[in-house]
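1. Below is the structure, and that's it, no one-letter string:
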């Protein structure tokens, strides 16, 4: 059953935007990004097993870089591909986040707790990026379904995201790819632990997106005067 753009009685001046497809694409993008990070971790483990060549790390210091061997070159490709997938996932997630925020207002007439600009800036402004994105998701869920507990997956997603972001070797880091390769040769376990946090965040994030999407789709259908049909909705856990 397809969703339609409706104007709920609670706030007739605002249109509810279809969300189901956006939620499916976003959840799929998160899982794809998690897979990309699994591949990255596999390559880092391969580098650790192969060991550093006698010629030393790729970045020799003082602006000198030796030619990459085949495994190192393929790691550059893997990280570039993963970066592209992650960027696509970020676009999908941001678009979904904007929709659930606006839909919560349209469905209930309640003003969002966070201004719209924070849908974007909340990820990059220092300090506030530690809680604003989760807060926008939680606020949309609370407003749409008052009295319902926030899905556990939302807190798991955000906790693992913070670990991956703050670990210094995961989502946000200043090291070049060649420097990461050198780390894989000498201290691979912190890299793999950070990768595991990122993968876990991606999987939990997919469940969180599905749960919040399901709540809003249910509310939209109720606003259309139809009974909520949950059999074909994403899971709520």
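-> That came through fine. Because the structure is predicted, anything quoted here is derived from the model rather than measured. Numbering: from 1, shown residues only.

2. When you work out contacts or count neighbours from here on, use the C-alpha atoms and nothing else.
-> OK.

3. So residue 128 is in contact with residue 118, correct?
-> No. Residue 128 is not in contact with residue 118 according to CA atoms under 8 Å; the separation is 9.3 Å.

4. Second structure for comparison follows:
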């Protein structure tokens, strides 16, 4: 007679293994966000300086020799104040380019992460990351749509942060106020406008300054939310 085998105690499998991390490589975003916020701060200072020079030009008044552009391709020698405005304007343009590059690099990263975290394709294809800002009519809603998609694809149950709408409203105000004033006209024409009617220039300046400051807050808000989600996302066991 064989010895009785002891009963086999089932091994407790323990809690179920956590689901794996989202498919796709997640890209670091903290550094890109810091660069974008710093660039936006630089643009804020640059446009505030431009507004100060617009006020200085308005207070100085047009010289007796008339505006810098005399017509028929004739330009008089600029005054010292006008010369300094050319420097401020060029510095502002350079700051705007730096800001645009840094912001797009950040947006590209958070878009990629949103796709990896949600498993869904972005609402707008990759070329719109650049074309959305320059194609007429489309530039009135595509950039906001791309930013909103970053948030809603990862957090479908959360409301869009109000700072996104504030940023876009101020950006459109600056864009509309700047058409034919700063973006399209040469610097000498802007100087002439400052002499004769500075208020529209100041409205555009202040709207863009506020938009840049709000964009920095928006960048920080969306980055913090996405980074927290990535930090809390379960990882597969080793």
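-> Sure, I can see it. Remember, predicted model here, so these are calculated numbers, not experimental data.

5. re earlier: would you mind telling me which of residue 128 and residue 118 of structure 1 has more residues around it?
-> Using other CA atoms under 10 Å as the criterion, residue 128 of structure 1 and residue 118 rank with residue 118 on top: 17 against 13.

6. Tell me the spacing between the aligned residue in structure 2 for that one and residue 222 of structure 2.
-> With TM-score structural alignment as the criterion, residue 118 of structure 1 lines up with residue 128 in structure 2. Separation of residue 128 of structure 2 from residue 222 of structure 2 (CA to CA, to the nearest Å): 20 Å.

7. what does residue 201 of structure 2 give?
-> Taken as CA to CA, the span from residue 201 of structure 2 to residue 222 of structure 2 is 31 Å.

8. ditto for residue 124 of structure 2
-> 18 Å.

9. Tell me which of those two has more neighbours.
-> Between residue 124 of structure 2 and residue 222, residue 222 has the larger neighbour count (other CA under 10 Å), namely 21 against 14.

10. who's in contact with residue 8 of structure 1?
-> Counting by CA atoms under 8 Å, 6 or more residues apart in numbering, residue 8 of structure 1 makes contact with 14, 15, 16, 106, 107, 223, 224.

11. how does it look with 10 Å?
-> Taking CA atoms under 10 Å, 6 or more residues apart in numbering, we find residue 8 of structure 1 in contact with 14-16, 106-109, 219-220, 222-225.

12. Tell me the counterpart residues of stretch 194-201 of structure 1 in structure 2, please.
-> Going by TM-score structural alignment: stretch 194-201 of structure 1 matches residues 204-211.

13. Same question for stretch 130-138 of structure 1.
-> So stretch 130-138 of structure 1 sits over residues 140-148 in structure 2, by TM-score structural alignment.

14. which residues are contacting the matching stretch?
-> Applying CA under 10 Å, 6+ apart, the external contacts of stretch 140-148 of structure 2 come out as 107-108, 110-111, 122-125, 128-135, 149, 160-161, 164-165, 167-169, 171-172, 175, 218-219, 222.

15. Number of residues surrounding whichever residue in structure 2 pairs up with residue 94 of structure 1?
-> For residue 94 of structure 1, the aligned position in structure 2 is residue 104, judged by TM-score structural alignment. Number of residues near residue 104 of structure 2 (other CA under 10 Å) recorded here: 15.

16. Kindly provide the distance from the closest residue to residue 104 of structure 2 other than its chain neighbours to residue 155 of structure 2.
-> Of all residues not flanking residue 104 of structure 2 in the chain, residue 129 sits nearest, at 7.4 Å (CA to CA, 6 or more residues apart in numbering). For residue 129 of structure 2, the distance to residue 155 of structure 2 equals 21 Å [CA to CA].

17. what about the counterpart of residue 30 of structure 2 in structure 1, how many neighbours?
-> Using TM-score structural alignment, the partner of residue 30 of structure 2 in structure 1 is residue 20. Neighbour count of residue 20 of structure 1, defined by other CA under 10 Å: 19.

18. Could you do residue 126 of structure 1 as well?
-> 9.

19. which ones are touching it?
-> The neighbourhood of residue 126 of structure 1, defined by CA under 10 Å, 6+ apart, contains no residues.

20. That one belongs to a strand, doesn't it?
-> No. Looking at residue 126 of structure 1 with DSSP: H, G, I helix; E, B strand; the rest coil, it is coil, so not inside a strand.

21. Quick check: it vs residue 120 of structure 1, distance?
-> Residue 126 of structure 1 is 13 Å from residue 120 of structure 1, by CA to CA.

22. sorry, back to before: quick one: which of the contacts of residue 8 of structure 1 is the most crowded by neighbours?
-> For the contacts of residue 8 of structure 1, neighbours tallied by other CA under 10 Å; top is residue 220, 28 neighbours.

23. gap between the alignment partner in structure 2 of it and residue 29 of structure 2?
-> When structure 2 is aligned by TM-score structural alignment, residue 220 of structure 1 is paired with residue 230. Separation of residue 230 of structure 2 from residue 29 of structure 2 (CA to CA) stands at 11 Å.

24. got it, and residue 195 of structure 2?
-> Using CA to CA, residue 195 of structure 2 is found at 45 Å from residue 29 of structure 2.
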